[in-house]
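A.B. asks: Mind looking at a prediction? Sequence and model below.
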Amino acid sequence: MLDVAFGSVPTPVGDVLVAVTGQGVVATSFGDGPAVRRRVLDRLGALEADDPGRARAAREEMAAYFAGRLRRFTVPLDWRLTSPLQRRVLGTLHETVPYGRVTTYGGLADRSGAGVPARAIGSIMGGNPIPIIVPCHRVVAGSGLGGFSGGEGVESKRWLLTLEGYLPPTLDWTL
């Protein structure tokens, strides 16, 4: 049976959970707690692993990212919570939109070759099981930031894009 190791990282946008299988990071989440972990386990039909070391690299990279020291995640990913369409679009995003850059929903639709409209790209971003590492926050609307379903919504998106230098910091912004 599949097992999943969990780890959590305190960040300026709240605790961020990483869930790791033997293949790689299968999920991340804004927020942590028994209910969040149970949802991941239920979606996977998995058990919780008693192996905190398995999540160590993902936790360390996540902490380094939020400290402004990491620009590219290198931990392996486990895409099993994505459909083939999601995998194509999210994989394209992960591989082609680097730290500090953004693309539009329509641009990602074109770049991925998935044959879906920009609105569908928004739905795929909202269902991203590995946010931050697979940077759905780097997908914006042609007329502004667009939406964001992680953390505190668009404010979390704004914070992440400010961290990456895409948006200028506001007077109250802190790392």
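C.D. replies: Perfect, I can see it now.
A.B. asks: Please count neighbours and contacts with C-alpha atoms only from this point.
C.D. replies: Will do.
A.B. asks: Can you tell me the centre-most residue of the protein?
C.D. replies: residue 131 (1.1 Å; Cα atoms, centre = their mean).
A.B. asks: residue contacts, it?
C.D. replies: 27-29, 137, 150 (Cα atoms under 8 Å, 6 or more residues apart in numbering).
A.B. asks: what would those residues look like in JSON lines with distance to residue 98, secondary structure and neighbour count?
C.D. replies: Formatted as JSON lines, the contacts of residue 131 follow (distance: Cα to Cα, whole Å; DSSP: H, G, I helix; E, B strand; the rest coil; neighbours: other Cα atoms under 10 Å):
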{"residue": "27", "distance to residue 98": "20", "secondary structure": "strand", "neighbour count": "25"}
{"residue": "28", "distance to residue 98": "19", "secondary structure": "strand", "neighbour count": "26"}
{"residue": "29", "distance to residue 98": "21", "secondary structure": "strand", "neighbour count": "21"}
{"residue": "137", "distance to residue 98": "11", "secondary structure": "helix", "neighbour count": "26"}
{"residue": "150", "distance to residue 98": "19", "secondary structure": "coil", "neighbour count": "20"}
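A.B. asks: In addition, the following structure is provided for comparison:
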Amino acid sequence: MKFKNTTIRSTRIDSTLGGIVLAATDHGLAGAWFERQRHWPDTAGWQVDDAHPVLRQAVAQLADYFAGRRRHFDLPLDLSHGTAFQQTVWQALLAIPIGRTTSYGTLSSDIGKPAAVRAVGAAVGRNPISVIVPCHRVLGTDGSLTGYAGGLERKSALLLLEGAL
């Protein structure tokens, strides 16, 4: 993912599932990536800013989540760096409650594009805000763990933490 025409502030945290790089714009949290995951962003020009208010909120909320003390995130999000279709899919991901899962087909139907299962899958895979925008809650039609940019072992661990497996 390439962020254009905006200043990106970033920080890095450790989690029980590995390091996570967080990014924020003036509009909100714009990214959360596990280190070495697929679709790693171009971080050239990013400014490390551990004191950025949105990043500090994200760090605290993720720490609570991984400790089992948080079930919902309350952060301003900046999803504007995806296409209109990707943004629609990412917004639909936010409606999947913790402890629940859905399939790519159901998600496609939910956004009014039942024939766009592959495109929805591609958009889910390009979700820039891992964990917080819960793409890990999307499973194959048969309930199988399929595709997760952070790795299937992380997807499984996240679903176990949430009580969905």
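C.D. replies: Received the coordinates, thanks. All values derive from a computational prediction rather than experimental measurement.
A.B. asks: and the residue nearest to the centre of structure 1, what pairs with it in structure 2?
C.D. replies: Aligned by TM-score structural alignment, residue 131 of structure 1 pairs with residue 130 of structure 2.
A.B. asks: roughly how far apart are the counterpart of residue 25 of structure 1 in structure 2 and residue 134 of structure 2?
C.D. replies: Using TM-score structural alignment as the criterion, residue 25 of structure 1 maps onto residue 29 of structure 2. Distance of residue 29 of structure 2 to residue 134 of structure 2, computed by Cα to Cα, to the nearest Å: 14 Å.
A.B. asks: Next: residue 86 of structure 2.
C.D. replies: 14 Å.
A.B. asks: cool, and residue 144 of structure 2?
C.D. replies: Taking Cα to Cα, one finds residue 144 of structure 2 at 16 Å from residue 134 of structure 2.
A.B. asks: higher neighbour count, the two?
C.D. replies: Legend: neighbour count by other Cα atoms under 10 Å for residue 144 of structure 2 and residue 134, higher for residue 134 (24 against 10).
A.B. asks: Tell me how many other residues surround the closest residue to that one other than its chain neighbours.
C.D. replies: Spatial nearest neighbour of residue 134 of structure 2, excluding adjacent residues (Cα to Cα, 6 or more residues apart in numbering): residue 93 at 5.9 Å. Residue 93 of structure 2: 22 surrounding residues under other Cα under 10 Å.
A.B. asks: now residue 132 of structure 1
C.D. replies: Quick note: residue 132 of structure 1 (other Cα under 10 Å) scores 21 neighbours.
A.B. asks: The one 4 residues further on now?
C.D. replies: If you count neighbours by other Cα under 10 Å, residue 136 of structure 1 ends up with 28.
A.B. asks: That one is in contact with residue 128, isn't it?
C.D. replies: Yes: in this structure, residue 136 of structure 1 is within contact of residue 128 by Cα atoms under 8 Å, at 7.3 Å.
A.B. asks: residues shared between the contacts of these two?
C.D. replies: residue 90.
A.B. asks: residues in contact with the closest residue to residue 121 of structure 2 other than its chain neighbours?
C.D. replies: Distance criterion Cα to Cα, 6+ apart; nearest residue to residue 121 of structure 2, sequence neighbours excluded, is residue 104 at 6.3 Å. Listed by Cα under 8 Å, 6+ apart, the contact set of residue 104 of structure 2 reads 117, 120-121, 138-141.
A.B. asks: roughly how far apart are residue 104 of structure 2 and residue 162 of structure 2?
C.D. replies: 19 Å.
A.B. asks: and what of residue 65 of structure 2?
C.D. replies: 9 Å.
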